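**Student:** below is the sequence, then the predicted model.
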Amino acid sequence: MNQRLQNLSIWLKENDISFAFITSTPNVFYLSNFYSDPHERLLALIAFPDKEPILVCPQMEVLQAKQAGWDYHIIGYSDIDNPWELVSKYINNQKVHVSKIAVEKSHLTMERYEQIHTYFPDTSFLNVEEKLRELRMIKDEKEIAILRQAAELADFGVETGVKALAEGKTELEIIAAIEFELKKKGVREMSFATMVLTGEKTAAPHGVPGLAPIKKGDFVLFDLGVVLDGYCSDITRTVAFGEANGQQKEIYETVLKAQIAAIHACKPGIEIGQIDKAARTVIEQAGYGEYFTHRVGHGLGIDVHEYPSMNSTNTMPLQQGMVFTIEPGIYVPAIGGVRIEDDVFITKDGVEILTKYPKELQII
């Protein structure tokens, strides 16, 4: 049994839990190395405190699960089978006394809860998500190696986008150029919908790219990431096209100083909230505090947004092995916005920046 499953089984035993019923694709992948998007079908990993785990998946994916390295029992079911009945039969045959089940409360639908309750009626439910977040938050050497490679591809994506800039080209044209070149490098999936915004649209932190043409004097904001071997990268860079006026330069330099201040604050033992405050203080002192409208970053791994949350109220200390983004921004309506985002890894002594595309203001 791999160390991740062992850690979960130990937690189940310590808390006298009958079994954990894990159904989200990211957590199943984390525990099994099997990545599946089953759509409406049931995907589940069932872990016990003192028995071998089992996997539940559509019959057509059983071979893929085995190829991913799953060596334990698999309940493969067809589209005319009732997988809940098969699960119940297996657990009863194992003579498991079911009194407490750990589930992902934010992922389990009411319909699936009712199915579990039908087959295991005298049962209480606990939330396993906090334990899984705790386990996933600290990356091992293999995960860090993948995240480094994913960050390199994100750097390449921004480089490609910057090279593709030309007056009159649209945001979607630039996105197409970025994703085409990444596909040629073997990237099948982006971490999220690639964002290229230009002009006043850069003032929307989560703006929607469209057919807006790039014009001289515009900020152009790139926000993108790739999925590599199940792990995500996430980078943001902002450039000026053709020219930049005094206020644009001031906004950019303020964000850059804020981002550098936050990175310098990163070291094991420092409270997460201090990282947000380091960036926010720079922006507030420059008079743009009201235009920094989000937390300074988020955890990064199998999900593009995972724990820890890098907000100002988080008192959790940074730990070696954490990977997260640092991405302060200033967004001024009718003028535009700037965000600079890197993926960082907490080392024994400080921080390693995984994304390396230049951050100094570029006028393209």
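**Tutor:** Nice, I can see it.
**Student:** going by C-alpha atoms from here, please, whenever you check contacts or count neighbours.
**Tutor:** Fine.
**Student:** need the residues that contact the top helix by length along the chain.
**Tutor:** Ranked by residue count under DSSP state H, the longest helix found in the chain is helix 141-164. Applying C-alpha atoms under 8 Å, 6 or more residues apart in numbering, the contact partners of helix 141-164 are 174-175, 177-179, 181-182, 222, 224-229, 231-235, 237, 301, 343, 354-357, 364.
**Student:** repeat for stretch 296-312
**Tutor:** Under C-alpha under 8 Å, 6+ apart, the answer for stretch 296-312 is 26, 30, 133, 136-137, 147, 191-192, 230-234, 272-277, 279, 295, 322-328, 343.
**Student:** next: stretch 184-191.
**Tutor:** 224, 225, 226, 227, 228, 232, 233, 234, 304.
**Student:** report the two of those separated the most.
**Tutor:** Greatest spacing in the contacts of stretch 184-191, by C-alpha to C-alpha: 224 and 228 (13.3 Å).
**Student:** got another, please set it beside the one above:
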Amino acid sequence: MSPNHTAARPWDGPHAGLRPSDDELARRRTAVRALMEEEGVEALLLYGSPGLDGEVNYLADFNVTREAVLVVPATGEPALYIEYFNHVPHARRSARGCEVRWGHEQIAETVADDLRRRGLARTSVGFAGLLPVQRYHALCEELPSVNFRDLTPVLRRLRLVKSEEEIALLRRGAWLTDLAMEALAREARPGLTEYDLVALIEAAYLGAGGQTTIHYLATTPMEAPVRCVPAQQPSRRTLAPGDVLLTEISAQYRGYPGQALRPFTIGAGPTPRYQRMYDVAVEAFERIAAILKAGATTDEVLDAAEYIHAEGFTICDDLLHGYGGGYLPPILRTRRTRAHPHPPFRFEANMTVVIQPNVITPDEQAGVQVGELVRITQGGVERLHTYPMRFTRCG
């Protein structure tokens, strides 16, 4: 059965969520230039590559297709440099608020030329994003008098609080992600391989305009498990009755993803051990969700997470992380599973985070994971997903 892409959609409202408005992009540029002035830089270089392009997308409304650098001067028009020449026509049609240019064979040298033309070869220049060391060294060699500063943390801090238009786009990402969960609940059965499951997941949202951020999954027998957390790559393993399927799925729309984590059983209900792990995971999720609101602290979240250890379990994956335009702070593990104490952090309204307790046995052989993207509000959390919290039996 094909998913119903014409059903009522949860992001409909004051803003349709198709693309950021011109006013929204202007608001972002103003905020970034205010940050630049505060940090004392005359230009900001935003680096992006596929999956790591939150900074570029934030200001140019463009999902990077290979490699790109957005040059944002304190005054004047930004310029977006695209690595591959055949990617330039698409970028010119898609990117907004900037002039799109070819980056030539050496994109760092081309960016350095841009800064020289703007008279910025002896100034302080910031950069943000995971700029490769080769590109950084090339910039330093081309512009030895420039003081380059990594502003990635301060720019990401600026982006933690989402606008109403960003929330609308995240709702769309959550809807697309829920389509994948519905497809698994409907179609997963004995005889399919993990590769088949990935095909089901992508088919659910590609026709609705979605793109893949991640689709992690793992299958293992509940009576003799050897996997406790969704895997980053699927295998040829064939599903059999009595298996558990662990999932972490993020489908996105124009760089704004949802994220949902649910377990499924195949051809049988959960065993008592898996039912207990699921119950503990859901209780941990609900305890954390009950604490989160504007003004709540990470210490309060970590206090609630001690419940997992009190029940005799531990975790593998992160407990909670910021999300939406990148993998963002705070990134939390439980106190007993982190090497160093977490830095202090206070949540604010319109931050978006994924609560995702991955409850596992101490020997790391068995586990379940539940979770989803939520919005922090003044009084609590708003769940952006509609797919229910349940341990679904398939097949």
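**Tutor:** Yep, it's here. These figures come from a predicted structure and were not determined experimentally.
**Student:** now the TM-score, please.
**Tutor:** Overlay of the two chains. TM-score (TM-score structural alignment, normalised by the length of structure 1): 0.87; 353 aligned residues with a C-alpha RMSD of 2.5 Å.
**Student:** ok so, going back, residues in structure 2 aligned with the longest helix of structure 1?
**Tutor:** On structure 2, the counterpart of helix 141-164 of structure 1 by TM-score structural alignment is residues 164-187.
**Student:** just to revisit the earlier point, now, which of the contacts of helix 141-164 of structure 1 lie within strands?
**Tutor:** The members of these that map onto strands under DSSP state E are 222, 224, 226, 227, 228, 231, 232, 235, 237, 343.
**Student:** please tell me I have it right and the second one contacts residue 194.
**Tutor:** Right, residue 224 of structure 1. Yes. Contact criterion C-alpha atoms under 8 Å: residue 224 of structure 1 and residue 194 qualify, at 4.9 Å.
**Student:** can you pull out the helices in the stretch 201-350 of structure 2?
**Tutor:** 272-291, 298-310 (DSSP state H, counting those that start in this stretch).
**Student:** show me what the longest one is packed up against.
**Tutor:** Just to be clear, that refers to helix 272-291 of structure 2. On a contact count with 3 or more C-alpha pairs under 8 Å, 6 or more residues apart in numbering; DSSP states H and E, helix 272-291 of structure 2 meets helix 298-310, strand 352-355, strand 358-360, strand 367-369.
**Student:** go with 10 Å
**Tutor:** With contacts defined as 3 or more C-alpha pairs under 10 Å, 6 or more residues apart in numbering; DSSP states H and E, helix 272-291 of structure 2 has these neighbours: strand 263-266, helix 298-310, strand 352-355, strand 358-360, strand 367-369, strand 371-376, strand 381-383.
**Student:** which outside residues touch the longest one?
**Tutor:** Same thing as helix 298-310 of structure 2. 277, 280-281, 283-292, 313-315, 319-320, 330-336, 342-347, 357-360, 362 (C-alpha atoms under 10 Å, 6 or more residues apart in numbering).
**Student:** what comes up buried for that helix?
**Tutor:** Within helix 298-310 of structure 2, the residues scored as buried using 16 or more other C-alpha atoms under 10 Å are 298, 301, 302, 304, 305, 306, 307, 308.
**Student:** looking at these, spot the one nearest residue 145 of structure 2.
**Tutor:** residue 298 (41.2 Å).
**Student:** what residue in structure 1 is paired with the closest one?
**Tutor:** So residue 298 of structure 2 corresponds to residue 272, using TM-score structural alignment.
**Student:** re the thing from before, relative to residue 125 of structure 2, which of the helices and strands packed on helix 272-291 of structure 2 is closest?
**Tutor:** Nearest of these (C-alpha to C-alpha): strand 352-355, 29.6 Å.
**Student:** list the helices and strands that closest one packs on?
**Tutor:** Against strand 352-355 of structure 2 (3+ C-alpha pairs under 10 Å, 6+ apart) you get strand 260-261, helix 272-291, strand 320-323, strand 327-332, strand 371-376, strand 381-383.
**Student:** got the ones you listed as TSV, with distance to residue 233 of structure 2 and mean neighbour count columns?
**Tutor:** Converted to TSV, those look like this (distance: least, C-alpha to C-alpha, whole Å; neighbours: other C-alpha atoms under 10 Å):
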stretch	distance to residue 233 of structure 2	mean neighbour count
strand 260-261	16	27
helix 272-291	23	19
strand 320-323	21	22
strand 327-332	19	18
strand 371-376	20	26
strand 381-383	28	18
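**Student:** nearest to residue 32 of structure 2, out of those?
**Tutor:** strand 327-332 (17.4 Å).
**Student:** between that closest one and helix 298-310, how many degrees?
**Tutor:** Going by axes from the mean of the first three to the mean of the last three C-alpha atoms, to 10 degrees, strand 327-332 of structure 2 is angled at 60 degrees with respect to helix 298-310.
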